[in-house]
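Peer 1: Dropping the sequence and predicted coords here.
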Amino acid sequence: MATLHPKSILSTRELTKTYQSGDHSLTVLDRVSIDVPEGATAAIVGPSGSGKTTLLGLCAGLDRSTSGSVELGGQNISGFNEDQRAKLRSESVGFIFQNFQLMPTLTALENVLVPGELSGTSNGSLIDRAAALLERVGLGERKEHYPNQLSGGEQQRVAIARAFIHQPKILFADEPTGNLDEEASALVETMLFDLNRESGTALVIVTHDLDLAEKASLVFRLKGGKLIE
């Protein structure tokens, strides 16, 4: 019987990013090929300057590669223009950042609803889903609080709820626990992996935290812009 291989939600082939500065070129990512199956968890690790965040940005369609290809959700996005990449991100991709990136003038509930407002799909059912997600991350009683009334860990949990509001196929997290203390980090990590299992959303994490990386089913190690074994 033939072995069934899980379908990839994310694939890169020979992905390269080079920056030009005068007569000199700097290659920050050098022919990187990775595959992340649907619903999988993956960590991208490596020292500072190894190309981790560059790889994340290219995979998420936030930037364009110099050469190579990215296939996201079954679509080769390498030739997409910015409008096409933005549409794909709004429909299929969630993001979590180290510095939370919440809107300070919006409540927790309103922050979770921001992706819906941006895409013009905010409605009663989305508000109900946002409230349910805040309940899920333990902030149901704090949905009317503003970011400055929340701890760092609570703000990141709001960001997690926001990232899942549109039930993305893949979630990219850039150092999601980098600004949190040990207790808050552990809680955020647990919620990320729990929501990954419950929703089937693939999770790709850039992290310096090797303990966090070991919880992922796949680990991609970068050094000097290259993928190493």
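Peer 2: Received the coordinates, thanks.
Peer 1: CA only for contacts and neighbour counts going forward, please
Peer 2: Noted.
Peer 1: Mind giving me the packing neighbours of the longest helix anywhere in the chain?
Peer 2: Taking DSSP state H as the criterion, the chain has its longest helix at helix 182-199. Here helix 182-199 touches helix 152-164, going by 3 or more Cα pairs under 8 Å, 6 or more residues apart in numbering; DSSP states H and E.
Peer 1: which secondary structure elements does the helix it packs on contact?
Peer 2: The elements that helix 152-164 packs onto, with contact taken as 3+ Cα pairs under 8 Å, 6+ apart, are strand 93-97, helix 108-112, helix 124-136, helix 182-199.
Peer 1: Start and end of stretch 202-221, how far apart?
Peer 2: Start-to-end span of stretch 202-221 (Cα to Cα, to the nearest Å) is 18 Å.
Peer 1: In contact with Leu218, which residues?
Peer 2: Neighbouring residues of Leu218 by Cα atoms under 8 Å, 6 or more residues apart in numbering: 36, 40-43.
Peer 1: mind running it again at 10 Å?
Peer 2: Residues near Leu218 by Cα atoms under 10 Å, 6 or more residues apart in numbering: 35-37, 40-44, 204.
Peer 1: If we ignore the residues flanking it in sequence, what's nearest Arg31?
Peer 2: Excluding the flanking residues, the one nearest Arg31 by Cα to Cα, 6 or more residues apart in numbering is Glu14, at 3.7 Å.
Peer 1: One more to weigh against that first structure:
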Amino acid sequence: MLLLAVDTATPAVTVALHDGRSVVAEAHQVDARRHGELLLPSVDRVLAEAGLKLDAVTGVVVGVGPGPYTGLRVGLVTAATFASVLDVPLHGLCTLDGLAYAAGQTGVEGPFVVATDARRKEVYWARYEDPRTRTGGPAVDRPAEIAEQVAGLPAVGAGALLYPEVFPDVRGPEHQSAAALASLAAEKLAAGEEFLPAQPLYLRRPDAQVPKNYKVVTPK
């Protein structure tokens, strides 16, 4: 087994290779505006570090969000292209599940909340009983609107750091990790568990919209 995992649903452009036992290589950069520019070089980097070629990959894992439209699309389209060209399975996982799993690796047990930045003064969030069990969400809300639901719970993720009045007990990790996503996928494959379709979890309309009162110009 050799899983290639990618996730661009958050500001982190993150890639990892997992051989079914452990992560053999990973690359991680945080830049919310350069997903398309950074992703393919990151894939090349992890393959070179592992001393492997792309055709050694037996499965592709992708974080399906929730996340902003543009960044999320980069990872999904790239993962789908790799899976199609290589003729290997494509496995979708909730990005927040990857963060929850990574939190478990740092000692967070649960219950807890994962929150990422959704912009527009909102967060994408989900509640977890433990690092492998999501009990609510994912959803997108203004932090003040969910204050009662998350009161008293530790929180994980960059979104929680932005709103300390709602998430006073923030723990690591801050950003998504494809290494954690790949490890979670390897566990699920070994246990025969199902994956999500590799379709984007936007949870709301795209930020970019056609301007109001748009004037259509037609040839004379």
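Peer 2: Structure's in. What do you need? Note that this is a predicted model, so its numbers are computed, not measured.
Peer 1: Work out the TM-score between the chains.
Peer 2: Overlay of the two chains. TM-score (TM-score structural alignment, normalised by the length of structure 2): 0.26; 84 aligned residues with a Cα RMSD of 4.8 Å.
Peer 1: ok so, going back, if you compare the helices and strands packed on helix 152-164 of structure 1, which one is most tucked away?
Peer 2: Across those, averaging neighbours per residue (mean count of other Cα atoms under 10 Å) puts helix 108-112 on top, at a mean of 26.
Peer 1: that older thread, looking at the contacts of Leu218 of structure 1, point me to the pair that's furthest apart.
Peer 2: Farthest pair in these (Cα to Cα) is Pro37 and Ile44. Separation: 14.7 Å.
Peer 1: And the stretch of helix or strand Ile34 of structure 1 belongs to, what does it pack against?
Peer 2: Assigned by DSSP states H and E, Ile34 of structure 1 belongs to strand 24-37. Applying 3 or more Cα pairs under 10 Å, 6 or more residues apart in numbering; DSSP states H and E, we find strand 24-37 of structure 1 packed against strand 8-21, helix 52-59, strand 67-72, strand 202-206, strand 218-223, strand 226-228.
Peer 1: can you put these in TSV and add distance to Leu126 of structure 1?
Peer 2: As requested, these are exported to TSV (distance: least, Cα to Cα, whole Å):
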stretch	distance to Leu126 of structure 1
strand 8-21	25
helix 52-59	27
strand 67-72	25
strand 202-206	22
strand 218-223	32
strand 226-228	40
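Peer 1: Highest mean neighbour count out of the ones you listed?
Peer 2: When these are compared using mean count of other Cα under 10 Å, strand 202-206 is most buried, at a mean of 25.
Peer 1: Please pull up the helix or strand immediately following that one.
Peer 2: Counting by DSSP H and E, the next helix or strand C-terminal to strand 202-206 of structure 1 is helix 210-213.
Peer 1: Could you name the helices and strands sitting against that next one?
Peer 2: Counting contacts by 3+ Cα pairs under 10 Å, 6+ apart, helix 210-213 of structure 1 is packed against strand 41-45, helix 182-199, strand 202-206, strand 218-223.
Peer 1: For the ones you listed, give me TSV that also has distance to Val70 of structure 1.
Peer 2: What follows is those, written out as TSV (distance: least, Cα to Cα, whole Å):
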stretch	distance to Val70 of structure 1
strand 41-45	16
helix 182-199	22
strand 202-206	14
strand 218-223	16
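Peer 1: Which strands or helices does the strand or helix carrying His91 of structure 2 pack on?
Peer 2: Assigned by DSSP H and E, His91 of structure 2 belongs to strand 90-93. In this structure, strand 90-93 of structure 2 packs against strand 3-7, strand 59-63, helix 69-86, helix 178-191, with contacts taken as 3+ Cα pairs under 10 Å, 6+ apart.
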